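Asks: quick one: sequence plus predicted model below, questions after.
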Amino acid sequence: MIIITRNQFYELVYSPAKNRIYFTIRGYWRNPEQVPDFFADWQKALQQTQPGFTVLADLQEMITHPVAVKEMHFKVASSLLAAGISYIAEVSPIDKIAVLQTSSIIKENQLNHIKVHDKTLGETILDQLTL
């Protein structure tokens, strides 16, 4: 596993063996200035991947983000598509508005998407989809 970044707001880790990015969001992001390296960190992670990579996104702790932060997520989602993502498995946020935000980002970018209840199930499904 290659740790791309780990901070109080998010974590990005890449598994070369599975060609998978593990993404975890923590808490509330008031504005883009709180996470100035967010897009650059994603670009570092994407540089590690091969086409057909997967993402396991643990968004359980995500709190509804302001519009400017949602736009950052949209930009990252667009870059996932351009880099050749095959599937994203999402452990959905507990916050109901955050669920709507993540759903709209996924839908607008037309990503192959699976919602799961926990990371273990997400891992299992992604493993089966990429056999």
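Replies: Received, thanks. Numbers count the residues shown, from 1 in each chain.
Asks: rest of the way, CA atoms for contacts and neighbours
Replies: Will do.
Asks: tell me which other helices or strands the host helix or strand of residue 72 touches.
Replies: Assigned by DSSP states H and E, residue 72 belongs to helix 67-83. Where contact means 3 or more C-alpha pairs under 8 Å, 6 or more residues apart in numbering; DSSP states H and E, helix 67-83 is packed against helix 38-48, helix 96-109.
Asks: okay, angle between it and helix 96-109 too, please.
Replies: For helix 67-83 against helix 96-109, the angle by axes from the mean of the first three to the mean of the last three C-alpha atoms, to 10 degrees is 40 degrees.
Asks: run through who's touching the next helix or strand after helix 67-83.
Replies: Remark: after helix 67-83, the chain's next helix or strand is strand 87-91, criterion DSSP H and E. Contacts with strand 87-91, where a contact means C-alpha atoms under 8 Å, 6 or more residues apart in numbering, come from 52-60, 111-119, 122-123, 126.
Asks: same thing but 6 Å
Replies: Strand 87-91 is touched from outside by 54-59, 112-118, 122, with contacts defined as C-alpha atoms under 6 Å, 6 or more residues apart in numbering.
Asks: use this one as the comparison:
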Amino acid sequence: MEIILDNEIFFIGISEERNRIYIQAAGFLSNADKMLEFLRMQTIAAYKLKPGFTGIANMKHFETLPQQLVNYELDAHFNLISSGLKLIIILLPDNPVSLLQLKSVINSTGITYEFCKTIEEAEAYLNKSN
């Protein structure tokens, strides 16, 4: 796996062999600069993959975004869609408020997704569907 971004809030990695992006968000984000860095690095990661790529987004430890940053999350979803994302598996947040916010964003973007409980389950699902 090639690591594209790894800081206290975000992780982005890619596997060119699997044509897959791996995203993890953890904690509470209130800094727009960190979100903009994430968007830039996500674009770089998606550029390295072929159209039709898949993804796993581990959002288990993600906290709610302040309202002023929700548009950045929408941009992140649209960026993946326009870069050729076929399907993303999402590991849902433990926090019920974060879960509501994430589901609202998902429904607003039309991103193609499935939910899984573990990364292993997500990998198995994607490997089976390819």
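Replies: On my side now, so go ahead. Treat the numbers as computed from the prediction; the structure is a model and nothing was measured.
Asks: nearest to residue 67 of the first structure, out of the helices and strands packed on helix 67-83 of the first structure?
Replies: Proximity to residue 67 of the first structure (C-alpha to C-alpha) singles out helix 96-109 among these, at 9.6 Å.
Asks: got the buried residues for the closest one?
Replies: Of the residues in helix 96-109 of the first structure, 98, 99, 101, 102, 105, 106 count as buried by neighbour count, 16 or more other C-alpha atoms under 10 Å.
Asks: that one vs the second structure, mean deviation?
Replies: Its matched residues in the second structure lie on average 1.3 Å from helix 96-109 of the first structure after superposition (mean C-alpha distance after the TM-score superposition for the first structure).
Asks: against which helices or strands is the very next helix or strand once past that helix packed?
Replies: Under the assignment DSSP H and E, the closest C-terminal helix or strand after helix 96-109 of the first structure is strand 113-116. Contact analysis of strand 113-116 of the first structure by 3 or more C-alpha pairs under 6 Å, 6 or more residues apart in numbering; DSSP states H and E lists strand 87-91 as its packing neighbours.
Asks: now the angle from the strand it packs on to helix 96-109?
Replies: 170 degrees.
Asks: and strand 87-91 of the first structure, which stretch of the second structure?
Replies: Strand 87-91 of the first structure corresponds to residues 87-91 of the second structure when matched by TM-score structural alignment.
Asks: distance from the chain centre to that stretch, please.
Replies: For stretch 87-91 of the second structure, the separation from the chain centroid amounts to 8 Å (computed by C-alpha atoms, centre = their mean, to the nearest Å).
Asks: check stretch 84-100 of the second structure too.
Replies: 8 Å.
Asks: list the buried residues in that stretch.
Replies: In stretch 84-100 of the second structure, counting by 16+ other C-alpha under 10 Å, buried: 84, 85, 86, 87, 88, 89, 90, 91, 92, 93, 98, 99.
Asks: do stretch 118-125 of the second structure as well
Replies: Neighbour-count burial for stretch 118-125 of the second structure [16+ other C-alpha under 10 Å]: 118, 119, 122, 123.
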